[in-house]
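Undergrad: predicted model follows, preceded by the sequence.
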Amino acid sequence: MLISWIYSSSSAALLAALAFPPQQSQTQVLDASTGAPIPYASIGVQFKPVGTVADATGRFAPQALAAAQPADTVLVTCVGYAPQKLLASQLADLPAVRLTPQPHALSGVTVRASAWKRQRVGHEGSFSFTHYNFHLNGDAEPARKLGREVGTVLALRPQSELEDVHFYVGNNSFRGVRLRLNVRALDADDNPAASLLTQDIHYQLPDGAKGWQHLDLRPYRVQTGQNDRVAVTLEWIDGAPDPARDWQVLLMPAPLNPLHRMVYRDKSADQWHSLRASLSLYVTAVSPRD
């Protein structure tokens, strides 16, 4: 049906307002020492599946945390910085959040090369009837996945160093997917906790990529310290769906296994959940011999 109407200056103003709706207010995460933006910082409501991830310029929309209560605690975090806590009620009108650099000293342990043992630790299989999917039924918007994290708990000798990580992608319909690798100590409740990394480590997943993915960790000196178990996780920090696909997936095989433990959470400050399953992820670890 064709509708005719009179074009006027008021009509033009109305059209402009409809075509370019008011932009959401944004907050930027900055380095407290240099004032530089902190890309891909994580923002989450403590113990709740509410949060987001800043973009490459450190900006995020506080509206992404609209489900938070005013008295909820918001955690702003990034590897290499001390976490910043603030109330959700403070965030709406805050132009910037400044994080203080927190250098993480290496252990300094020196062992002769002949005293090291190299081994693969984790699940090297890729066949499974069950999978972890980064995309959930309730994800109406791509941003809904920002901060989602999954990983596995690995047993290692103390003072190990991780040389690389491999993880398997069974299917992928997203574009521009960026994942953050993390290696975490376990707390008293056996949940992933403090990061053991000294640098923020990202992996850019090629569009349409499937199969085993490899990330070289040697430039980052990833050391486990005195921990004999760590959680190695992947956090979704960017990515967009393929508009040509009706259903979106990014699958990782995770066969059920009573001897292995997969951990996951929906946002960066959410509670951790676990499942007895073998996520298709393994590392090459170099450890001191007995």
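TA: Alright, I've got the coordinates.

Undergrad: C-alpha from now on. contacts and neighbour counts both.
TA: Fine.

Undergrad: secondary structure element for the closest residue to Phe47 other than its chain neighbours?
TA: Distances taken as C-alpha to C-alpha, 6 or more residues apart in numbering place Asp270 nearest to Phe47, at 4.3 Å, with adjacent residues excluded. Assigned by DSSP states H and E, Asp270 falls within no helix or strand.

Undergrad: correct me if wrong: Asp270 contacts Ile43.
TA: No - at 10.5 Å, Asp270 does not count as touching Ile43 under the criterion of C-alpha atoms under 8 Å.

Undergrad: the two - which one has more neighbours?
TA: Ile43 (29 against 20; other C-alpha atoms under 10 Å).

Undergrad: in a strand, the more buried one, correct?
TA: Yes - assessed by DSSP: H, G, I helix; E, B strand; the rest coil, Ile43 belongs to a strand.

Undergrad: separation between the residue nearest to it when sequence neighbours are not counted and Pro83?
TA: Nearest non-adjacent residue to Ile43, counting by C-alpha to C-alpha, 6+ apart: Val76, 4.6 Å away. The gap separating Val76 from Pro83 is 6 Å, by C-alpha to C-alpha, to the nearest Å.

Undergrad: likewise Arg148?
TA: From Arg148 over to Pro83 (counting by C-alpha to C-alpha), the distance is 18 Å.

Undergrad: so between those two, which is more surrounded?
TA: Arg148 (24 against 18).

Undergrad: how about the contacts made by Leu154?
TA: Val121, Gly122, Arg229, Val230, Ala231, Val232 (C-alpha atoms under 8 Å, 6 or more residues apart in numbering).

Undergrad: try it against this one:
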Amino acid sequence: MKTLFTRCYEQRLAALCLFAGLSWSAQAAPTGPAGSVLTLTGQVIDASTHEPVPYASLSVAGTPAGTVADALGRFQLKVPAQYSHDSLRVVLAGYRTYTASVQDFQQQACPTEAPCVVALVPQPVQPADVAQPAGRVVRRTLGNADYLQTVPQLFPGNAPGIQVGQPIRVKRRAQLEEVSFLVARCTYEYAFFRLNVYPLAADGRPNEQRHLLPAPVYVRVDRSEQAQRVRLDLRQYGLTLEPGQEVAVCLELVSKPGSGELELTNTAANGFLLEKYSASGPWTKVDNYGAGIAATVTELR
């Protein structure tokens, strides 16, 4: 069965995400005989500084309801009424995950005639030890760094929260130094992404309950960067992978760039790539393909 990623590539279409203006209130709006929709609008802030926290992910577990806050922490989340007792999660690397039922969230975080406020508590992070390891050092590139024998693939839409990921596995203890990806074509003026590194669960899909990076890492891709490899230096984070550990290196779209297309390289491979079509949706494995995402690691011997 074809996936959305494959269909997008074949049809050469990109989704257009239309975002309505924030109404700065929490309200239930009728949607017809099937029931009602609770519209939660508000802002994510830092519990310590009270400053806006950009691009936090909001989702209702096990449902289609989800979104990503904007650069000022503002969000609008539509939740069908039948999910009012399900868990709402607000997640961002570097902060403790906020969890509450939708109903409790509305009562506690959404005062009458005022915006909802989510105060994320900073998660203390042990300072990274990035000292040069003793002994022999071997650098390897994992994933897909080959410039040849690649074909362009459309990023599967332009709604915030969509992700594409490449699994990698290390044989020896290693530090993750760099992640790169090759932009085949970009017709947006710009696109704004977050890099996520997740451990793989037993079913081979990312475990989003655990962000391995201690802080958010963002990258802006401009139209002028098409046909170039974009590189992200991660040495400052001192992220160490243990022998045999499998992780997913993922790119998540967090901005709303309007209409346009973004194409990453894609290769035929023996493994698989990973796709997520919405902020709250499940991960899909696409066999025999590899995303044009590569990771450089330093093996510690």
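TA: Nice, thanks for sending it over. Since this is a predicted model, take the numbers as computed values, not measurements.

Undergrad: so what number do they get for TM-score?
TA: The TM-score (TM-score structural alignment, normalised by the length of structure 1) is 0.77; 254 aligned residues with a C-alpha RMSD of 2.7 Å.

Undergrad: quick check: chain neighbours aside, which residue is closest to the residue nearest the centre of structure 1?
TA: Compute the mean C-alpha point of structure 1, and by C-alpha atoms, centre = their mean the closest residue is Glu235, 2.1 Å away. Closest residue to Glu235 of structure 1 in three dimensions, ignoring its sequence neighbours and counting by C-alpha to C-alpha, 6+ apart: Glu149, at 4.1 Å.

Undergrad: counterpart of that neighbour in structure 2?
TA: Applying TM-score structural alignment, one finds that Glu149 of structure 1 aligns to Gln163 in structure 2.

Undergrad: cross-check the contact I'm expecting between that match and Leu253.
TA: Yes - Gln163 of structure 2 lies in contact with Leu253 (C-alpha under 8 Å); the separation is 6.5 Å.

Undergrad: tell me the counterpart of the residue nearest to the centre of structure 1 in structure 2.
TA: By TM-score structural alignment, Glu235 of structure 1 lines up with Glu252.

Undergrad: which residues are in contact with Val79 of structure 1?
TA: With C-alpha under 8 Å, 6+ apart, Val79 of structure 1 has these contacts: Ser195, Leu197, Thr198, Gln199, Asp200.

Undergrad: so the fourth one sits in a helix?
TA: If I follow you right, that is Gln199 of structure 1. No - counting by three-state DSSP, Gln199 of structure 1 falls outside a helix, being coil.

Undergrad: map it onto structure 2.
TA: That one, Gln199 of structure 1, aligns with Ala215 by TM-score structural alignment.

Undergrad: what about the helices in structure 2?
TA: Per DSSP state H, structure 2 carries helices over the ranges 4-11, 102-109.

Undergrad: quick one: which of the ones you listed is nearest Gly258 of structure 2?
TA: Nearest to Gly258 of structure 2, of all these, is helix 4-11, at 16.9 Å by C-alpha to C-alpha.

Undergrad: whereabouts in structure 1 does the closest one align?
TA: Going by TM-score structural alignment: helix 4-11 of structure 2 matches no residues.

Undergrad: Ala115 of structure 1 matches what in structure 2?
TA: Checking TM-score structural alignment: Ala115 of structure 1 goes with Arg136.

Undergrad: next, count neighbours for the residue nearest to that match when sequence neighbours are not counted.
TA: In this structure, Arg136 of structure 2 finds its nearest non-sequential neighbour in Arg301, 5.5 Å apart by C-alpha to C-alpha, 6+ apart. By other C-alpha under 10 Å, the residues close to Arg301 of structure 2 number 12.

Undergrad: just to revisit the earlier point, ok, the counterpart of the residue nearest to Phe47 of structure 1 in structure 2 - contacts?
TA: Using TM-score structural alignment as the criterion, Asp270 of structure 1 maps onto Gly281 of structure 2. Residues in contact with Gly281 of structure 2 (C-alpha under 8 Å, 6+ apart) are Gly62, Thr63, Pro64.
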